[in-house]
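Visitor: model the structure of this input:
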Amino acid sequence: MANFSKSNVPHFSLDVYQNEYLPEGGREVNAIVTVTATGGGTLGTGVPQPRTAPPGDPAAPSAAVVVMVDCSGSMDYPPTKMRNAREATAAAVDTLRDGVAFAVVAGTHVAKEVYPGGGRLAVADDRTRAEAKEALRRLSAGGGTAIGTWLRLADQLFSGAGAAIRHGILLTDGRNEHESPADLKAALDACAGRFTCDARGVGTDWEVKEVTQISSALLGTADIVADPSGLAADFTRMMETAMGKEVADVALRLWTPVGTEIRYVKQVAPTVEDLTARRTEAGPRAGDYPTGSWGDESRDYHVCVRVPEAAVGQEMLAARVSLIRPDPAGGAPEALSHGLVRAVWTDDMAASTAINPQVAHYTGQAELAQAIQQGLDARKAGDFDGATAKLGRAVQLAVASGNTDTAKLLSKVVDVVDATTGTVRLKAKVTEADEMTLETRSTKTVRVKK
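Guide: Okay, here's the model as predicted:
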């Protein structure tokens, strides 16, 4: 394990957990990589501290935030929904620290600037926060929904800010009916890597897979706010988290020797997110996987590689894992931390068949997320036997791993007969909010018990 620290950025550490022993002929190596950032701008308190502009650009803001608020016609049903959205956005604006660049966008079948306007971002202080909240009073509902246009406008606004941390917050209450799925995907592809984005669905008339597609592509979080009255508290929490980010565009770099194949790279805590297809080449036999922005936090990643066969007694470096931060000036990237994944062939059956506890735990958490998704899809399709089997397996995995939050959500969709064996019955009546909450939060995991 190696560490890196610098003023104004967190101190990063990287730990590798694995069973490096393989039987003769064994080829698959699994490792959990834990990345921890501490002592940044939040100073371990969770409360963002003032930051200075990056060296060499004293006028540049350290962070920029664009809030995208659904203002389509459905936001008027009930009328309190639009009022709650205005209040939530005002609460988020109040949470902005001085010096952060920000804007508010109204989203319908087109995207419109609410504040400050003119294709620019405002800089947060007492005056601009008050002006933004006054502008929010004029928000009204009307029109359709084309989320890709909202994201593209946010990207345009960010591009002129020069901020290191670029974060979007997006609220929708309906389906993306006024643009094609291809248009939304094209917008997400264009914005990926340019800013992160948290997405929220309010009420129960939106499409879970659309909202999670946005958060997944833009390395943010997704959640449901079933009751619009909860929006202000949720927006405040999201903005507080965004204000705690100190380092942007961090990547997990994997170098592998000749003959070694990377099977997958997944974030497994705090949520499951497959990063395999997001690899960008970074020199001979090396590739970078995006992890987004960091404050004071810890995340776990599952790396699985396939190595060449070798005889008992041989050992090799299966992969070198590094945490990389690009140089804003365009120079060589900085290595924040690194660790090694090893392979050792042995005829000791006890050593080669032991499963590392971290690997076993997160393999189960990934299966849990998949079982919930498959079970809910089967339920919607009318395959009640398939749904019962998958959701029963999900209950079994949730209870065994100590994921009590997910177990509680599952209990609102199924009656649990025996959690240990995964014996369940589908509930005859399930509220739309309970089903959507389970689907939206299905990828949330619990950390391995040390």
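Visitor: drop to CA atoms for contacts and neighbour counts, all remaining ones
Guide: OK.
Visitor: now the strands: where do they sit in the stretch 251-400 of the chain?
Guide: 261-269, 273-274, 280-281, 286-294, 297-306, 315-325, 334-345 (DSSP state E, counting those that start in this stretch).
Visitor: before we move on, what about the stretch 1-150 of the chain?
Guide: Counting by DSSP E, counting those that start in this stretch, the stretch 1-150 of the chain has strands at residues 3-6, 9-18, 21-22, 28-38, 63-70, 101-107, 111-115, 122-123.
Visitor: packing partners of the last one?
Guide: So that's strand 122-123. strand 101-107 (3 or more Cα pairs under 8 Å, 6 or more residues apart in numbering; DSSP states H and E).
Visitor: measure how far the strand it packs on is from the centre of its chain, please.
Guide: 21 Å (Cα atoms, centre = their mean, to the nearest Å).
Visitor: kindly calculate the angle that that strand makes with strand 111-115.
Guide: Between strand 101-107 and strand 111-115, the angle comes out at 140 degrees (axes from the mean of the first three to the mean of the last three Cα atoms, to 10 degrees).
Visitor: would you do the same for the sequence below? I want to compare the two.
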Amino acid sequence: MGNTSHGRLTFTVEVDAPEDLAVDAARADALLTVRARPAGEAEDRPGDGKAGHGPRHAEVLIMDRSQSMAASGKLDEAKKAVSAAIDTLRDGTLLGIVAGDHEATVIYPPPGRPLAPVDQHVRQHAKHQVAAQVAQGGTRIGRWLTLARDLFDTSTGSDTVCHAVLYTDGKNEHETPEQLANAVRGCADRFTCDARGLGEHWHRSAIRAVTEGLHGSAAAVLDVPDLTEDFVRLMQDAQQLVMPRMYLALSLTGRFDLGFVRQTRPVQVDLTDQRQERGAEIHIPLGAWAAGAHQYHVSVHFEPESLPLNHRVQAATITLRTEPPAGQADRPTCTDERVLIVKRRSSKAFVIPVSANLTRVEAERELRFAMQDCADAHERGDSALADAKLRQALALAEQLGDTRRLRLLRAMAQDGPDGKPVVRPGVSNGRIQQIGLDATRTGPVPDDPVDADTGPRRDTGVCPNCHRPLVAPDAKFCEPCGAKIGAEGAG
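Guide: Predicted coordinates for the structure are as follows:
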């Protein structure tokens, strides 16, 4: 398993990777389960920022004060939520507050000062500044994030857990998606950020851009008064973070190239574009960590003819690394190395074993796309496609036993004239945004993923176009060649 203690957490890496490959296979896949457990019962309490009591924490709270927040008492409710978050922070946590519209302003601490260590005096003054905010202007989330990064940069070191949280009630209309993406890249690997869509008129694309790039959680808060409870929980969770930065380190042998790295649990995120070249290794940033578990799908590609037949070949070594202490360049390892081994079989008649866990991962990915396609089609006014994607999503969620997403889908469905589910007329924009956003939420890693219920196990079949094995039995497309499976004219 590769069990190694690093500071306050003990890490293990479990690898589920079928060794045998078809003679014409061009990729190998592995499902990695990374678990972090407290290193000992006598661990110091994290988060108060004092020597000997765990890592220092820094928190920047980002308020949307755009003009739309004036409606329906939203800004007043948001002020309650931000004030409750301030009260939840432990003494010693470094605090900053950014108020955002089409510009961004630090409203606490006072101009020119670093982030303030929380105490009763700081709480009082910070909440006073929050209460004084007035709705104005538009929305430019990238500017808010950049100012939060600047606050962290002036007040923290590499050993500080830096976390931000933001909410927004409207569309990010004062910058392009490319400008937001550039801002997120400028903040990547510097701090993590949770984001919330508030009420009915926001759009999931900006929320996802923030949280996928900055390793945070994304959620819809449709009932505005619920934001207070949500922010309190987010602060409690943030203060459990004890590792400022973690990295998945991959060292590929000469025949192999990285295809992709995707987080599969608790949330689906494609991490491939975040790769960092570090000497002979590829490092994938994983954000800040607390005790808990995550799963990752790693795929490596190769030319079939480059592998000798019936020989075990090392494709990659896998380990975890963390942020080095100040003054050191090399990121220390947190786990023993794991090795990915493959064997190309010489006969097409050889039965290639299929990982039930990888099969489930692909089915969950199809569920994600069905939910997102349903939301997209509804927004375009394509009711026929939205209804078809809703039915597909309902079937996949039921097959997977995904009760949470099944409940969300049923809440927006009703029986059509033919008895089949259709999108309920009059479903709110907030509900559509929630469906599109929650499509990526797969839930916690099972305690024993190998023995977990992974649904029906069936022959995955082969692609009729390139004749390579499909990872999922119900795959709608072949990832190596892109051909649609079951489409008219395929093959």
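Visitor: quick one: TM-score?
Guide: In this superposition the chains share a TM-score of 0.91, using TM-score structural alignment, normalised by the length of structure 1; 438 aligned residues with a Cα RMSD of 2.5 Å.
Visitor: in structure 1, what stretch matches stretch 188-202 of structure 2?
Guide: Mapping stretch 188-202 of structure 2 onto structure 1 (TM-score structural alignment) gives residues 192-206.
Visitor: which residues are contacting the matching stretch?
Guide: 155, 158, 165-175, 208, 211-212, 214-215, 217-228, 231, 238, 249, 290, 292-293, 432-433, 436 (Cα atoms under 8 Å, 6 or more residues apart in numbering).
Visitor: try it again with 7 Å
Guide: 166-175, 211, 214-215, 217-228, 292, 432-433 (Cα atoms under 7 Å, 6 or more residues apart in numbering).
Visitor: quick check: end-to-end length of that stretch?
Guide: 22 Å (Cα to Cα, to the nearest Å).
Visitor: counterpart of Asp98 of structure 1 in structure 2?
Guide: Per TM-score structural alignment, the equivalent position to Asp98 of structure 1 in structure 2 is Asp91.
Visitor: again, but for Glu134 of structure 1
Guide: Under the alignment (TM-score structural alignment), Glu134 of structure 1 maps onto His128 of structure 2.
Visitor: neighbours of its match, just the number please.
Guide: 14 (other Cα atoms under 10 Å).
Visitor: just His203 of structure 2 next, same as before
Guide: For His203 of structure 2, the count of nearby residues is 23 (other Cα under 10 Å).
Visitor: looking at it, it is touching Ile432, isn't it?
Guide: No. In this structure, His203 of structure 2 is not within contact of Ile432 by Cα atoms under 7 Å, at 9.4 Å.
Visitor: what's the counterpart of Ala31 of structure 1 in structure 2?
Guide: That one, Ala31 of structure 1, aligns with Ala30 by TM-score structural alignment.
Visitor: for that match, what are its contacts?
Guide: Val15, Asp16, Ala17, His297, Val298, Ser299.
Visitor: swap in Glu323 of structure 2?
Guide: With Cα under 7 Å, 6+ apart, Glu323 of structure 2 has these contacts: Arg245, Met246, Arg331.
Visitor: and it, how far from Val210 of structure 2?
Guide: Taking Cα to Cα, one finds Glu323 of structure 2 at 22 Å from Val210 of structure 2.
Visitor: swap in Glu77 of structure 2?
Guide: Applying Cα to Cα to Glu77 of structure 2 and Val210 of structure 2 gives a distance of 23 Å.
Visitor: repeat that for Asp87 of structure 2.
Guide: In terms of Cα to Cα, Asp87 of structure 2 sits 25 Å off from Val210 of structure 2.
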